[in-house]
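Participant: Give me a model of this one.
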Amino acid sequence: MVNNRVTKNGASVATGSPKPLTLILWYGGAIYAQNSAGTWYRNGSPWTAIGTRDPRTNTAYGVLLDTSFGVKGDGKTNDRAALQAAIDGSVGQILMITGQSRIDMKGLDLRGKSHIRFAPGASIKLLPYNAEAYQMIRVWDVDGVIIENAYLDGSKELNASNTGEWGMAISINGATNLTIESPTTINCWGDGIYLDNSCSGSNAYSKNITINNHHAIGCRRQGMSIGSVSGLVLNSPIWENIGGTAPGAGLDIEPDNSATVLENIKIVNPTSKNCSGPGIQIWLSAFAGPTKKNVNISITGHTDVSSKVCAYSVQALRLNGYVVTGSITSASPVWNRPLNQAYLYADWDQAGPTVSVTNPKIVN
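Facilitator: Reported below is the predicted structural model:
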């Protein structure tokens, strides 16, 4: 490229661009050039201006295909580097995952305003590994991310290690204004989704998180873990066949330390099935600290089927002179065992948040 011209077969060819060219691209059997104003030109006699839409998009405006960044999606190639390039090159647009990609355990980092959509049948699965921990997709310290229809396979059967419990499909740390629609997370070494404060050292809370229709299957530790969040809506999650290491819960709300919050958490119509631990566990042994806190957790319509320890457990709040107020409620649960076996409430400082279960339905 020289100014507004390209060289083809040794000859300098005018593109008709009034601005200098900044990028030349071979895609789909044609040559394209983009100028400094963002306008694309397609080769021909003469070259033709085609507007500002990237020619690698599909027929829907602003949708970029992962294959245009070199992603193979053939079920065997390590696509991690190409997928990361696709993520980095699609910020502000929709990146469509189209095939059955494999990645190594280094995982993928989403950027602020990333919007990732999985086509029907598309997936990302880990290649064989030997590790106690991984994050397939990291949503760390970014704002405005959207993930749609993700299908993530943590390949627990391919892990050469037999220790650890920290392999996550989606790790959310310090993220804000995040929406995840209909994710499926299977066979993770740890959790399907992990949600906590920032890992950057700022310890910033994750805020305003919405996750709809999460389906976790066969994860070793939890279907989902919550360590800290301010503003969370979980709509109609299903956590099933969870087990392999403790706690083995469908959902575990368990802060690691006192620099955490549990604010404005709404869990609507969750289902836990065949978990080796509780269907839902709330365990607050490390939560109280010098800063006064207010907990607000609302669970409605929880259905549990055959989780081994119990359907619902609330335990281990020790204030030690600190102040934690608020409420933890479970309304209209459906549990398939007697109430005294379904609900475990123990080791709870009565000066802490109120805990209630209302209108439980016990079915055989």
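
Participant: drop to CA atoms for contacts and neighbour counts, all remaining ones
Facilitator: Will do.

Participant: Tell me the secondary structure at Leu234.
Facilitator: Assigned by DSSP: H, G, I helix; E, B strand; the rest coil, the conformation of Leu234 is strand.

Participant: To check against the first, give me the structure of this:
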Amino acid sequence: MKLLITSVFFILILINQGVCQPFVYKDVPDYLKKNVIPTEQEINNVILNYPKAVDAVNYLPKNYVIDGSVDYTKQIQNAINNNSQIILPNFPVLVNSKGLTLKSNSIVIFRKNSKILLRPTIENNYQILRVYNVNNIKIFFPNVIGDKDKHLSNKGEFGMGISIRGSNNVKIYKAQISSCWGDGLYIDDYSKKILIEGIHVDNNRRNGISIVYGSDIIVNNLLASNTFGTSPMAGIDIEPDNNTQVVNNITLNYPVTFNNGNRGILLALMNLPGPSKREVIINVNNHTDYFSKMGMAYYPGKNQKKWGNFSGRILINNPNWKNSLNTPFFIPNTELSNNLEILLNTNNGVDRNTMNKIKNITNIHSKIYIK
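Facilitator: The predicted model follows:
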């Protein structure tokens, strides 16, 4: 009986601390969306700026439906293949797991009611909008919705909303990407000069955004919310797979992470050190987290023999982690600091309780500097 009472008491403590609480989707307040939702005037101005853009409705069959119930993958792909500038229909369009593939020097414009909906699939690997080995792409106001809540299996984790691989000079403006089986936005295969100007990734299963292999990437006004389903469950995850890859000159300006299953921002660099020299520069400016288990987490790795060719810094300016559920800033005690410096500039904007938790980390990890 005494053992039973002790066990119940311990469970109640864990629940009270949020450790055992089940994930609950939270609606994002409108004021957090103001920099990621395009206005009707913005949409109209972009359409006026591209008078040669072709209306993709012209590629649909005569008796097309406007409720997103009929698969128009082939027709929309034909519109992309035959035009350098297209405007998507002003209603939801259903596509299958083949997704849509963009070509170089393309401009794609979504209207106010334009949406690309994925037909529920059994596939564990898909890309709804594919940007592969191309240059000079602009995507305005994409609204992409996956099949997370209707997926036809429980396997896999690589169903992506927008996937960028091996591409250069890609610009995405005020995107809405939700409910994907894997990540909302995925960047890999040494993609360079990527600009994301406003993006809301919501209710994606693995990560809101993953940056695996790329350089010169800027993400302004990220809103990453309600990521939950399979690990890592981060709002944004910067995580190379091995030493052959590069993650350098990555800048996040004003990211907001909200109610993500594990981390708001995850810097998982443990696989990057190795025989080839690697420099990492990551800037995170004005990050605010609400209700994620951890505001930010950094994993430097345990293999000290590989750190000799590894250098750079992570600059964290003016974070606000006071509303993170469990930990504002997490580094495993088992992973000692490598050659990467972490410069944490709080501008006195971190509350005392949060600062005490951060200082406990600096006692173990000597290359963290707080200003």
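
Participant: Any idea how many residues pack against Tyr27 of the first structure?
Facilitator: 11 (other CA atoms under 10 Å).

Participant: And for Asn303 of the second structure?
Facilitator: Counted with other CA under 10 Å, Asn303 of the second structure comes out at 14.

Participant: ditto for Gln135 of the first structure
Facilitator: 25.

Participant: For it, what is the corresponding residue in the second structure?
Facilitator: Counting by TM-score structural alignment, Gln135 of the first structure lines up with Gln127 in the second structure.

Participant: Could I get the contacting residues of its match?
Facilitator: Counting by CA atoms under 8 Å, 6 or more residues apart in numbering, Gln127 of the second structure makes contact with Ser97, Lys98, Gly99, Leu100, Gly159, Met160, Gly161, Ile162, Ser163.

Participant: Could you find the closest non-adjacent residue to the last one?
Facilitator: Counting by CA to CA, 6 or more residues apart in numbering, Ser163 of the second structure lies nearest to Tyr186, which is 4.7 Å off, once chain neighbours are set aside.

Participant: in the second structure, which residue is closest to the centre?
Facilitator: Ile209 (1.5 Å; CA atoms, centre = their mean).

Participant: before we move on, which element is the equivalent of it over in the first structure in?
Facilitator: Structural alignment (TM-score structural alignment) places Ile209 of the second structure against Met224 in the first structure. For Met224 of the first structure, the host element (DSSP states H and E) is strand 222-226.

Participant: helices or strands up against that strand?
Facilitator: In terms of contacts (3 or more CA pairs under 8 Å, 6 or more residues apart in numbering; DSSP states H and E), strand 222-226 of the first structure is packed against strand 191-196, strand 215-217, strand 238-240, strand 249-253.

Participant: Could you say which one of those comes nearest to Trp26 of the first structure?
Facilitator: Taking CA to CA, strand 191-196 is the member of those nearest to Trp26 of the first structure, at 38.4 Å.

Participant: Give me the range in the second structure that the closest one lines up against.
Facilitator: Against the second structure, strand 191-196 of the first structure falls on residues 183-188 (TM-score structural alignment).

Participant: Can you tell me the SS state at Gln341 of the first structure?
Facilitator: Going by three-state DSSP: Gln341 of the first structure is helix.

Participant: What sits closest to it if chain neighbours are left out?
Facilitator: Gln341 of the first structure sits nearest to Cys310 (CA to CA, 6+ apart), 6.2 Å away.

Participant: The one you found: neighbouring residues, count only.
Facilitator: Counted with other CA under 10 Å, residues neighbouring Cys310 of the first structure total 26.

Participant: give me every residue that touches it.
Facilitator: Contact partners of Cys310 of the first structure, counting by CA under 8 Å, 6+ apart, are Gly277, Pro278, Gly279, Gln341, Ala342, Tyr343, Leu344.

Participant: cool, and Val212 of the second structure?
Facilitator: Tyr186, Ile187, Asp188, Asp189, Ile238, Glu239, Pro240, Asp241, Gln245, Val246, Val247.
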